[in-house]
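Visitor: sequence unknown, structure follows:
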């Protein structure tokens, strides 16, 4: 059935069975991923997916249903399932079908330069990344991964209040993970690019980043246990921030899953820390003009100079607290209910270069990688105990690589212990970003 006809019939049937308000959310995406191994195509995968969800309101209850097929049987099924799920809801949370906002900011998330890319060109670039790695060092022994991919998607919202929004986005990613052999020891590294045109994919630069990282790990050793002053580099800080991003959701506090409940207006971080959610960030992977409820997005300062200003909200969580939504009502997929999620979520950069951070520390530790974040970090209490890697700092300079250490602490205390922030804000293939930071002290278990 043609899309517009499907929506018209669906809405007509929804009204007929008693839904007072109703809405559809749809996604249509295509992705191409190419994996290279030993300069040959190891995997070539083209994926197309389409899905449409319906939600309808009866009283203050909203029922959900979804389909991947647009036909009359799907309409009957969706209406029936949505009504049954609405009537089965026992809580008293007020739900909303949004009428829309007057203005929506224009966001550049679709790039015509990426249209009609020849897959052969992508394969060529992928193979070139492997070749460049081998040219850079005879220590390159193998690859744990090498790939390049393109994604193209659109999604939209149409409802009975006259809202009709659509967004398109596309992106190109490339990465290589060389493994070097040094005697009996193996070390890996990673180079990558997130691009909006083919010209932005530089195989030599990507290979250099991967090989350089792998080579830097040669000679790694543990260090004595103790309390160290630490520089957490930007990528490691991103992994930490990603793990604890959920505590800033009002949905989490209302469910008792975050210690930030009723903490607005209190100091929860160092006075130099400002944490923002910016859906309008230029070329941000999470940039969008509206959320999945149709609310116009805007920049939110969650932490301003160490003080918790606000949590992020959707319409339901904001209503519970008599507040205004921050435009963070998002679905995990078309088949999911609306939750609360950040967009481009990051700590604002400071005024010190990475080298200046090392000089200020004098002697201490650089952490470049945390491992075991899913099992070793408690997102409610903030406690963590994580395997880590990095480098030792001596006389304000990076010296030997460090491994076989475990770093323990608490995320809430870590935020308060940040005493300097770098200029090197980075979003490593992610919508979460951070610059490098100096933390006053962390407990390290080593040899």
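Guide: Ah, there it is. Predicted, not measured: the structure shown is a model, and the values here were computed from it. Numbering: from 1, shown residues only.
Visitor: Going by C-alpha atoms from here, please, whenever you check contacts or count neighbours.
Guide: OK.
Visitor: Can you report how many residues lie near residue 303?
Guide: Neighbourhood size, residue 303 [other C-alpha atoms under 10 Å]: 27.
Visitor: name the element it belongs to?
Guide: Per DSSP states H and E, residue 303 falls inside strand 300-304.
Visitor: Could you point out the helix or strand that follows that strand?
Guide: Criterion used, DSSP H and E; the element after strand 300-304 is strand 307-308.
Visitor: here comes the other one, which I'd like you to weigh against the first:
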């Protein structure tokens, strides 16, 4: 059954069943992923997923159901399941079918240049990345990954209040993870691109990025334990922000899962820190003009000049807090309930280059990689103790590679200890971004800590 006809029939049946308000959210996505290994295609995966969810209001509660099949039987099932869901609701949270906003920002997320790219061209890119990496350095021993992916999708919201929104998006990504061998030691690196057209995909440049990173780690050693002035580079800082992003959720705050409860307007970071959620960021991987509740999106300052400016909200959490939704009500899939999620979250860049910040350190570290974020970081308290890699700084110069160290600290303390912010804002295949930052000090456990 065609979507329009299905929705009209569903809404008619919902009205007859006593629902006063109702809404449909639909999604249709497809993706192609190609990975290669030893100059041959290892995997060729095509995935298609489509589905529709229904929300209906009975009294002051909203029931929920979903389907992958659009036919008459599905209409009856959706209405009946939503009714059953209403009866099972035990909490008193108020939920909403949204009226809509007067204006919605047009956000470009679909690129014509990516339409109908032949699969053999994508395969060639993957094979070329592997070949270029081997050609670039004879130390390349193998690969832990080499792949190209294309994904596209469309989704939308239609409700009984006249709201009818839709959007489509697509993107191409390519990456290679070469492993080099030096003596008995192995080192890996990561080269990647996120592209809007094939012209932006250069197999040599991607391979070079990955191999150069791997080569930079050769000869890495540990360092003595102690407190060091630290630069956290953009990639490593992105991993930290991603781990602790949930503390800025209004839902987490209301459930007691964030230490930011009641701290809006208070200083929680250095006065040079501005953390934003920007759904209108040009070329952002999570850019969107409306959220999954139909609320118009807009740029939100979470931290502005060091002060907690706002939390992220959907309609339910905003109502509880007595504020307007920030347009961050999103679903993980059509079958999921509405939660609170960021769009493009990043620290705004400063003015200094990584090299300029490095010159200001007599003895310190550049952290390039954190490991163990799932087990070594407490997203509620902000505490972390993480294995890390990077480079030693001496007399303002980046010197030897460093590994086998553990970095310990607290995310909230770290934000307050930011002394400088670089201009090298990056989004490493992620909707979370950051420049490199210079932190007053962090505790490093390295040499001399074993068996103590």
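Guide: Yep, that arrived. What you see is a predicted model, and the numbers here were worked out from it, not measured in a lab.
Visitor: Relative to the second structure, what is the average displacement of the strand holding residue 303 of the first structure?
Guide: When the second structure is superposed, strand 300-304 of the first structure averages 0.6 Å from its matched positions, counting by mean C-alpha distance after the TM-score superposition for the first structure.
Visitor: Return the list of helices and strands in contact with that strand.
Guide: Contact analysis of strand 300-304 of the first structure by 3 or more C-alpha pairs under 8 Å, 6 or more residues apart in numbering; DSSP states H and E lists strand 275-277 as its packing neighbours.
Visitor: picking up where we left off before, now do the strand holding residue 303 of the first structure: everything it contacts.
Guide: 248, 269, 271, 273-278, 308-312, 326 (C-alpha atoms under 8 Å, 6 or more residues apart in numbering).
Visitor: Closest one of those to residue 219 of the first structure?
Guide: Nearest to residue 219 of the first structure among those: residue 273, at 35.0 Å, using C-alpha to C-alpha.
Visitor: check contacts around the closest one.
Guide: Residue 273 of the first structure is in contact with 303-306, 347-348, 415, 418, counting by C-alpha under 8 Å, 6+ apart.
Visitor: Now the residues you listed in TSV, please, with extra columns for distance to residue 184 of the first structure.
Guide: Below are the contacts of residue 273 of the first structure laid out as TSV (distance: C-alpha to C-alpha, whole Å):
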residue	distance to residue 184 of the first structure
303	47
304	49
305	49
306	47
347	40
348	42
415	40
418	39
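Visitor: Buried residues of the strand holding residue 303 of the first structure, list them for me.
Guide: 300-304 (16 or more other C-alpha atoms under 10 Å).
Visitor: same question, stretch 424-432 of the first structure
Guide: 424-428, 430-432.
Visitor: end-to-end on it?
Guide: 14 Å (C-alpha to C-alpha, to the nearest Å).
Visitor: again with stretch 319-336 of the second structure
Guide: Using C-alpha to C-alpha, one end of stretch 319-336 of the second structure lies 21 Å from the other.
Visitor: what about it, distance to the chain center?
Guide: What separates the centre of stretch 319-336 of the second structure from the centre of its chain is 17 Å, taken as C-alpha atoms, centre = their mean, to the nearest Å.
Visitor: Name the residues that touch it?
Guide: Stretch 319-336 of the second structure has contacts (C-alpha under 8 Å, 6+ apart) with 25-27, 51-53, 65-67, 94, 290-293, 295-298, 300, 312-315, 317-318, 337-343.
Visitor: list the buried ones in that stretch?
Guide: In stretch 319-336 of the second structure, counting by 16+ other C-alpha under 10 Å, buried: 319, 325-331, 333-335.
Visitor: before we move on, what about stretch 365-379 of the first structure?
Guide: 365-370, 373, 377-379.
Visitor: what do you get for stretch 84-94 of the first structure?
Guide: 85-86.
Visitor: Which members of the buried residues of stretch 319-336 of the second structure are positioned in helices?
Guide: Members of these lying in helices (criterion: DSSP state H): residue 319.
Visitor: coming back round to it: now tabulate the buried residues of stretch 424-432 of the first structure in TSV and tack on secondary structure and distance to residue 353 of the first structure.
Guide: Formatted as TSV, those follow (DSSP: H, G, I helix; E, B strand; the rest coil; distance: C-alpha to C-alpha, whole Å):
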residue	secondary structure	distance to residue 353 of the first structure
424	coil	7
425	coil	10
426	strand	13
427	coil	17
428	coil	18
430	coil	22
431	coil	22
432	strand	20
